[in-house]
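> Sequence first, predicted model second:
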Amino acid sequence: MVPTTRAEIITIGDEILFGQITDTNTQWIGTQLTDIGIRPVRKTSVGDNRQDILDAFAEASTRVNVIIVTGGLGPTRDDITKHTFCEYFGTELEINQEALALVTEFFAKRGRAMSELNIQQAALPKNCTYIPNLWGTAPGMWFEKDEVIYVSLPGVPYEMKSLMEFEILPRLKARFATQIIQHKSIRTIGIGESFLAEKIAPWEDALPDHIKLAYLPHFGQVRLRLTGTGTDQELLERQLNEQVSQLLPLIEEHVFGYNTDELETVIGTLLINSNATVGTAESCTGGFVANQITSVPGSSAYFEGSVVSYSNSVKMNVLGVSRETLEEFGAVSEQTAREMAEGARRVLNTTFAVSTTGIAGPDGGTAEKPVGTVWIACATPDETYTQLLTLRNNRKINIELTSSYALNLLRKTILKANMALKS
């Protein structure tokens, strides 16, 4: 059995902890490590504080084989990573001539003069292995201590990615005999995480030890991620597929895709294959459903347009919702959602049309229709389907959840229409 190579990713910088920038590096590094069979087991973020960084290094070294560090390699005083590495490894900085030549060339090509701070970019701990950075001025560094590898990389994403891809990953692959780590995801919608877990519990309990399951919920969806570990890629792929085959009969009505499939992409494929078109009529979502649909490249082949009918006058004058409907049932009602969808299909001349109308919040609710009350509808040439949603007291979440459920109603309606054509 090949031992598992474990990694920890440490990001350094107050700007990450203060929320001034989003840490995208960790996600990308984790994916790359997994692809070569190294398992990320923890990520740690620390500020520009010497003792915190030293503690993070020491703690990580007790649990992993590889420590990837990003950030803190700039030329200014707040960039202390190199000095902290020197303290941790009991060494000192010296000008690395290879690094200095590369930094000098970097500035010469751009016709810029070097300052003393730029020269100090070439000052590296004496005991590190220099990793040339062809994409910037901060070199990478490779250290080894007590059978643990420490890699220090710039925090600038494109520099970090280039160093990882061309320098670090090949070295790690050559260094470790790793297991294969493979993921397979099943994308579900319309069923909560706890209900899903209860439904598939017997299947989950029977999973072999080398295959693990994770639940990843997001705005009305739950991604079930199977992670298999082994030494034979073909066998592992077959075993994961077998597990998916056993799972599908239990939850097939809620599955809309696999792996990187997104709901809007799946819908686009269905529409293209059906030679069909779609439009939207949106009130509470303010165009967010249309935004999701048109985020897919090539969506102009099937998306005709949208009517954001926020006011009752637009609902009546553009979509043809009757005044009587609005007066008797209100703007947030099954009847209004139905007439909005049917009006959008007529006005936009599409095969399908989706509508949303509701109370997104944070105010505007009543005892009969509290915040989070939403009706959605999907119209076809022959029938209109409606659905009541009872959501939360959060405007942003309600808009995103409504859009997700509206897209799913569209997906199910297209599938139903296709089934009717085949029968």
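In hand now; what should we look at? Residues are numbered from 1 along each chain as shown.

> Could you use CA atoms for every contact and neighbour count after this?
Noted.

> if I look at Q221, how far off is L401?
Q221 sits 9 Å away from L401, taking C-alpha to C-alpha, to the nearest Å as the criterion.

> no, scratch that, I was asking about I359
The spacing between I359 and L401, counted by C-alpha to C-alpha, is 13 Å.

> more neighbours, these two?
Each of I359 and L401 had its neighbours counted (other C-alpha atoms under 10 Å), and the higher figure belongs to I359 (27 against 20).

> Could you verify my assumption that that one touches S283?
No: with contact defined as C-alpha atoms under 8 Å, I359 does not reach S283; the gap is 9.3 Å.

> dump the residue contacts of the nearest residue to V308 once chain neighbours are set aside.
Using C-alpha to C-alpha, 6 or more residues apart in numbering and skipping residues adjacent in sequence, the residue nearest V308 is E282, 4.8 Å away. For E282, the set of contacting residues under the criterion of C-alpha atoms under 8 Å, 6 or more residues apart in numbering consists of 289, 306-310, 354-357.

> this is the other structure I want to compare:
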Amino acid sequence: MTPSPAPAAAEILCIGTELLLGTITNGNARWLAEQLAGLGIPHLRQQVVGDNRERLIAAVREAAGRCRVLITTGGLGPTPDDLTTEAIAAAFGATLEERPEAWAAIQSRLARAGRPLTPSLRRQALLPPDAQLLPNPTGTAPGMIWTPRPGFTVLTFPGVPSEMRAMWRDTAAPWLRAAGLAEGVFASRMLRFWGLAESELAERVADLLEGGNPTLAPYAGAGEVKLRLTARAATTAAARALLEPLEAEIRSRVGQWCFGADDDSLAAVVLELLRQRDETVAVAESCTGGGIGAALAAVPGASDAFLGGVIAYANAVKQGVLGVSETSLAVHGAVSDPVALAMAEGVLRLTGATWGIAVTGIAGPGGGSAAKPVGLVHIAVAGPDGSRSEAARFSASRGRSWIQTLTTGEALNRLRLRLLAAP
């Protein structure tokens, strides 16, 4: 007789009809997966179930036959569709009882916040009798760590990301470390690329994609391509040591197409390069409507190098504020290299910045023509080594926000490459 396979270490079950409808993005599953990997705990399955008691019971029972730990998010709260705790208990024929310490914590939190205490909130204090309370330091809905039968434990979290993360950090992660579920330690590194298509990047590292440890996985986004490097070893230091030569080899093959790693953004990288040179940047934007400035201002400490900008959407603003000539607009049109150059040079005069970025284009869905279709954008960079502008063409099929996002990234990347090349 063939023995049954050993149960997998962990599964993730996210609960909420809004996830199935696409109303919100399921960021909790991604975050939990990263945390499990960091603890060296493999997980082989993720599932989403709506706010339906019977389907939730079935999903929990099925998971109990496959894994040692089930991690759930969502469905903890005072409203009728918050079914998680009751359904999990029902899956194993358990009753619920009120936990005085949980109810006291709920009352205390509401009192401190000056919020009214309603009867429905009390149901959040109901847990199976033998469940361990998983405290919620930032919200009212506690979770639980419950082993309804030998070899299977459920950890429940609210769907609010900030609450889930605090509960994970304070209670769940220490419990999991002590549970003996780790199969080594995982370390990951995300390399980020701009200006290189996913297919071209895959060709450059094709032989490396076949490795077993570390592994490589490519991802494509809005103009940006990523490579996730993951290694497993006995310790975090050993896992990171496996990643270092692989990262060095990748960077040697792709050169400046790789702009950063992990949480780096193009804006953050550009600002750091400017700081190193004691230089500054200002922006003049038409079709992006302030997107480049917003990307720069989102980086903490941006004021060290980002002076500001002008949103010159109308031609009158291009002329009156940035000094674009009426002749250039009449002869070449607002979407052209001469106008982009004049905008970049104009914002330099206005602000005294070292570098100026300017964009003008057709983001659609209307306004295009055969000569200047939707998705045509002219991007100029002006600086100590001169002013240059070049057109970029983005697909109109992905919509207006897609074109604006790609224009923002492409403009920042062009400045990045100029900074790397400038003496």
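That came through, no problem. Quick caveat, the model's predicted, so the values are computed rather than measured.

> before we move on, back to that, what's the most distant pair in the contacts of E282 of the first structure?
When the contacts of E282 of the first structure are compared pair by pair using C-alpha to C-alpha, the farthest-apart members prove to be Y310 and V354, with a separation of 14.8 Å.

> of all the contacts of E282 of the first structure, which comes closest to N127 of the first structure?
With C-alpha to C-alpha as the yardstick, the closest approach to N127 of the first structure among those comes from V289, at 55.5 Å.

> Secondary structure element for that closest one, which one?
V289 of the first structure is part of helix 288-294 when elements are defined by DSSP states H and E.

> now Y158 of the first structure
For Y158 of the first structure, the element it lies in under DSSP H and E is helix 157-163.

> in that helix, what counts as buried?
157, 159-161, 163 (16 or more other C-alpha atoms under 10 Å).

> ditto for stretch 272-280 of the second structure
When neighbours are counted by 16+ other C-alpha under 10 Å, the buried residues of stretch 272-280 of the second structure are found to be 272-274, 279-280.

> nearest residue to D232 of the first structure other than its sequence neighbours?
Distances taken as C-alpha to C-alpha, 6+ apart put I180 closest to D232 of the first structure, at 7.3 Å, once the chain neighbours are dropped.

> residues contacting the aligned partner of that neighbour in the second structure?
Counting by TM-score structural alignment, I180 of the first structure lines up with V185 in the second structure. Taking C-alpha under 8 Å, 6+ apart as the criterion, V185 of the second structure is in contact with 37-41, 232-236, 239.

> Please tell me how far V185 of the second structure sits from A8 of the second structure.
Note on V185 of the second structure: its distance to A8 of the second structure, by C-alpha to C-alpha, is 16 Å.

> Ok, D51 of the second structure next?
As judged by C-alpha to C-alpha, D51 of the second structure and A8 of the second structure stand 26 Å apart.

> Looking at those two, which has the bigger crowd around it?
D51 (21 against 18).

> Map the more buried one across to the first structure for me.
With TM-score structural alignment as the criterion, D51 of the second structure pairs with D48.

> what do you get for P78 of the second structure?
The criterion is TM-score structural alignment: under it, P78 of the second structure has P75 as its aligned partner in the first structure.

> Now for its match: which residues touch it?
Neighbouring residues of P75 of the first structure by C-alpha under 8 Å, 6+ apart: 117-118, 120-121.

> Kindly report the same for A91 of the second structure.
Shown in contact with A91 of the second structure (C-alpha under 8 Å, 6+ apart): 57-58, 60-61.

> how much space between it and A125 of the second structure?
Applying C-alpha to C-alpha to A91 of the second structure and A125 of the second structure gives a distance of 19 Å.

> just L376 of the second structure next, same as before
The value you get for L376 of the second structure to A125 of the second structure, if C-alpha to C-alpha is used, is 58 Å.

> what's the answer for E54 of the second structure, then?
Taking C-alpha to C-alpha as the criterion, E54 of the second structure is separated from A125 of the second structure by 22 Å.

> out of those two, which sits in the more crowded spot?
Neighbour tally, E54 of the second structure and A125, criterion other C-alpha under 10 Å: the higher count belongs to A125, 24 against 11.

> and that one, what pairs with it in the first structure?
In the first structure, the position corresponding to A125 of the second structure is occupied by A122, as judged by TM-score structural alignment.

> Helix, strand, or coil at A174 of the first structure?
Here A174 of the first structure is helix, with the state taken from DSSP: H, G, I helix; E, B strand; the rest coil.

> do T137 of the first structure as well
For T137 of the first structure, the secondary structure call by three-state DSSP comes out as coil.
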